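> Next comes the sequence, and after it the predicted model I'd like to discuss.
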Amino acid sequence: MNKKEILELRKTFRPEECNISRIATCYVTSEKEKILEKSQAFLSLPEEEAFKYFDILKQALSGTVGKNLYTLKTNSIHPADESTQKLETLRKYHMNDEGMLTDLFDSIIGSYDSSENYLIIVVNGLYDIPGVTSDDQELEDASDEVYSYILTCICPVELDEPGLSIDCTKPAILDKERDWMVKNPVNALLYPAFTDRATDIHHALYFAKKAENSQDDFLKELIGSEMMLSDKEEHEWFLDTLNHAHEEQMPLETAKEIHTKLVEKSLEKENLPSAGMLSKKELLQVIDKELNADQVKDIDEDYDKTVGKENDITIKNLVNPKKMVIQTGTAKVEIDSDYADMVETKRIDGRLYLAVPLTSNDILVDGCAVRTEALSD
């Protein structure tokens, strides 16, 4: 899913656009004990309570694609796989079966790793997808499809901050009684995905407030997803892969070319459902002409083992699309990606220099405008 599709769904989490039919909640302790389980029609909630749920649901579709929001493949194409059946069945019956909800809660509790109390929130929405014109203007009464989805949120439950309160009836200053408060979600799962503004049972959208908290068992249980790497792990894998691909150090020209091609891919995919992500095939296409056949084969095999054959990788974890960073023992130079191909090395009077062509005579040192002898001549 891309940013535009995610924002379209987020806009429905408000009273005037609400398409949520049912909501179910389950309060769980850090010892995996269920304290409360409840299901009801969303429109039966008091107005103030509904507003608070809207805020939580919006947070579940917030963040950056490829950093907090990931489009993951599901095992829906394998009928024998039970991983997506619970969500698919709940979606089919619009969460009206209490036994199925209990089964889902038990699956989540058994697979979700948490050292604190948390609240599971599950909602079913029925979004009557409006038609749009070529300039993205909505058309009234032009719906082609109703998108039915299940959104599952995991929200920590914590004691609020200690403090003092004033009791005006006595009057007195008292120690404030602390309440258990439901916080914004740390993980969420939208099934099925809303791809190309249509139902996509082969993908789900996963939210992780912190990328390193990927909750692999939870994902495998609900959608059969393979393990994910954290942002840091993806970055380290890519660096190690390139370093090991060369018996000696990689030529500067090769490094520049790979950086430039990855930036171009990022721009090409900006408004696509796979925005910010690269498949294994796309990554291999980027490096294919820069490495020899044996090196590409090694990276292909290592990708399957480390990243996962069916998993995509985040472009921003491989390179910074905005700049190329060059480090030496004595300096660190940041080059705008648009000019990365202009950087070169030169040998002058027997010494090797990193050469960065100047695109103007404006030079700043610690923010101060300066001139050099070369420019003044």
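Everything's here; your move. Numbering: from 1, shown residues only.

> okay, CA-based contacts and neighbour counts for the rest of this
OK.

> This structure: helices as residue ranges?
Along the chain, counting by DSSP state H, helices occupy 3-10, 47-60, 85-92, 98-111, 216-223, 231-245, 252-268, 280-287, 293-303, 373-376.

> hmm, who's touching the first one?
By Cα atoms under 8 Å, 6 or more residues apart in numbering, the list of residues contacting helix 3-10 from outside reads Leu57, Lys58, Leu61, Val65, Phe194, Thr195, Asp196, Arg197, Asn271, Ala275.

> coming back round to it: of the helices of the chain, which is nearest Leu352?
For the helices of the chain, proximity to Leu352 was assessed by Cα to Cα; helix 252-268 is nearest, at 13.2 Å.

> and the comparison structure, right after this:
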Amino acid sequence: MNKSDVTKFKKFIDNDNNFFTVNNVLTAVINKDVVYCTEKRSWISYSQSEQEEIVSIIKKVLTGKIGKVLTEYEFPITPEKKNVSQELLMNMKISQFEDDDLNEIFINKIKDGVKTDGAYTVLSVNFTISVYDKNADHSDEVSFVVTAFCPIKLRIDGFIYNDESNTVEKKTSTDRILEQASDGFMFPTFTDRQEDVNHVMYFSKNAGKPNVGIIENVLGCKYIMSSEQQKTHFWGMVANVLGEDLNYDMIVNINEKLSDLVQASEGLKEAREIDCADIQHILEKCDVPKDKLDDFGKIYDKVMSSRYSSFIAANVCDEKVNIKFGNSSLKIDYKKAATALDVQMVNGRKCLVFPLDSAEISVLGIDTSVNHSLNV
């Protein structure tokens, strides 16, 4: 699923949409290795406010940047061996949570495979959307399973308004609040208005700390490095090979080539991946000598294993170049970074100079002008 696919799909997720029907909701509270309760309920048994909250959770699991917060995983399948997790999800999708034995297997798989610091609630929703096929002039009913993992936090402090006594007083009761989903997934994916049962979309609120247990143990997929890890590995390898040649202009040039690649691939169904050959080609276009290109290939093979064979291009570049110097920092569009900045000696000090097209600037959102007598 690309950005367009996700955006179009989320438009279906609306309780007032006649093409969207929730069949059943499966919930469970899990703390470490214990399942405290499991419940399957029909959609009509929930109040309207509860339904609205559940719909918002579904949308949350489908919100975020593709390749960072949202990552599409392919189920690894061989002719000799089926993917057990994919089979289970397919059966859950078809049964619409009406099979109690399947529900128990699903929840126990989560209990055994997911490790967290505290208690959490599994909220799994089985819903159907009607997809109109204009070529066949009819609608197809497609079922989906969206599962959210919501941490449970104890709320025991703070003041409340007591409407019975009409006073503001210390809160004395203990509430166990379900926080926003920290992780989740949707099966199957939805590409070009068609279901794709060979892929699953994984959501992680913290792109830098995905729950590997969900990806590998529950979904049965091969974990892909987080966006932060990819960026660290990528630039670490580049710095290792280029050494002192990795100056300001080179960094901006590489980032620009990567950003151009991302923009050129925005219409693709999946996030654009880059492997060793792609990176070597980018470095070659940045005039990196051939001997260093060969060195990069050796380091790539050493650092990257079969588990991590490629990077997602959008994860290793930035739209803005963040420049830090001393206790200060400057963020600038990468297209302007190579030409807009200059290093000059001002009053005997080396300074980073940023030319202004006019004296009008904005400070803390307030339009103002630069004092021409201000020393740099």
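Looks like it arrived, so ask away. No experiment lies behind these values; they were computed from the predicted model shown.

> Just name the most buried of the helices of the first structure.
helix 216-223 (a mean of 20; mean count of other Cα atoms under 10 Å).

> name the helices or strands packed onto that one?
When contacts are defined as 3 or more Cα pairs under 8 Å, 6 or more residues apart in numbering; DSSP states H and E, helix 216-223 of the first structure packs onto helix 98-111.

> corresponding residues in the second structure for the helix it packs on?
The aligned range for helix 98-111 of the first structure in the second structure is 100-113, by TM-score structural alignment.

> can you tell me which residue in the second structure aligns to Ala269 of the first structure?
I think there's a mix-up here, since residue 269 of the first structure is Lys and not Ala. Under the alignment by TM-score structural alignment, Lys269 of the first structure pairs with Ser265 in the second structure.

> which one is that match nearest to, not counting chain neighbours?
Using Cα to Cα, 6 or more residues apart in numbering and skipping the chain neighbours, the partner closest in space to Ser265 of the second structure is Arg272 (6.3 Å).

> Next one: that neighbour from Gly220 of the second structure, what distance?
Note on Arg272 of the second structure: its distance to Gly220 of the second structure, by Cα to Cα, to the nearest Å, is 23 Å.

> dump the residue contacts of Gln140 of the second structure.
Quick fix: residue 140 of the second structure is Asp, not Gln. Taking Cα under 8 Å, 6+ apart as the test, what Asp140 of the second structure contacts is Ser130, Val131, Tyr132, Asp133.

> again, 6 Å this time
Residues in contact with Asp140 of the second structure (Cα atoms under 6 Å, 6 or more residues apart in numbering) are Ser130, Val131.

> cool, and Leu69 of the first structure?
Tyr206, Phe207.

> hmm, back to that, just tell me which of the helices of the first structure ends up closest to Leu119 of the first structure.
Nearest of the helices of the first structure (Cα to Cα): helix 98-111, 10.4 Å.

> okay, the angle between that closest one and helix 85-92?
On the basis of axes from the mean of the first three to the mean of the last three Cα atoms, to 10 degrees, helix 98-111 of the first structure is oriented at 140 degrees to helix 85-92.

> After alignment, which residue of the second structure pairs with Lys209 of the first structure?
So Lys209 of the first structure corresponds to Lys205, using TM-score structural alignment.

> Equivalent analysis for Thr260 of the first structure, please.
When the second structure is aligned by TM-score structural alignment, Thr260 of the first structure is paired with Glu256.

> I'd like to know how far the closest residue to the match of Lys209 of the first structure other than its chain neighbours sits from Val197 of the second structure.
In this structure, Lys205 of the second structure finds its nearest non-sequential neighbour in Ser182, 5.0 Å apart by Cα to Cα, 6+ apart. Separation of Ser182 of the second structure from Val197 of the second structure (Cα to Cα) stands at 24 Å.

> any idea how far Lys59 of the second structure is from the residue nearest to Lys205 of the second structure?
Remark: distance between Ser182 of the second structure and Lys59 of the second structure (Cα to Cα) = 13 Å.

> now swap in Asn135 of the second structure and tell me
Counting by Cα to Cα, the gap from Asn135 of the second structure to Lys59 of the second structure is 29 Å.

> can you check Arg155 of the second structure too?
Distance of Arg155 of the second structure to Lys59 of the second structure, computed by Cα to Cα: 25 Å.

> ok, now Ile254 of the second structure?
On the measure of Cα to Cα, Ile254 of the second structure and Lys59 of the second structure end up 35 Å apart.

> now swap in His138 of the second structure and tell me
Going from His138 of the second structure to Lys59 of the second structure by Cα to Cα gives 27 Å.

> just Ala338 of the second structure next, same as before
Ala338 of the second structure is 39 Å from Lys59 of the second structure, by Cα to Cα.
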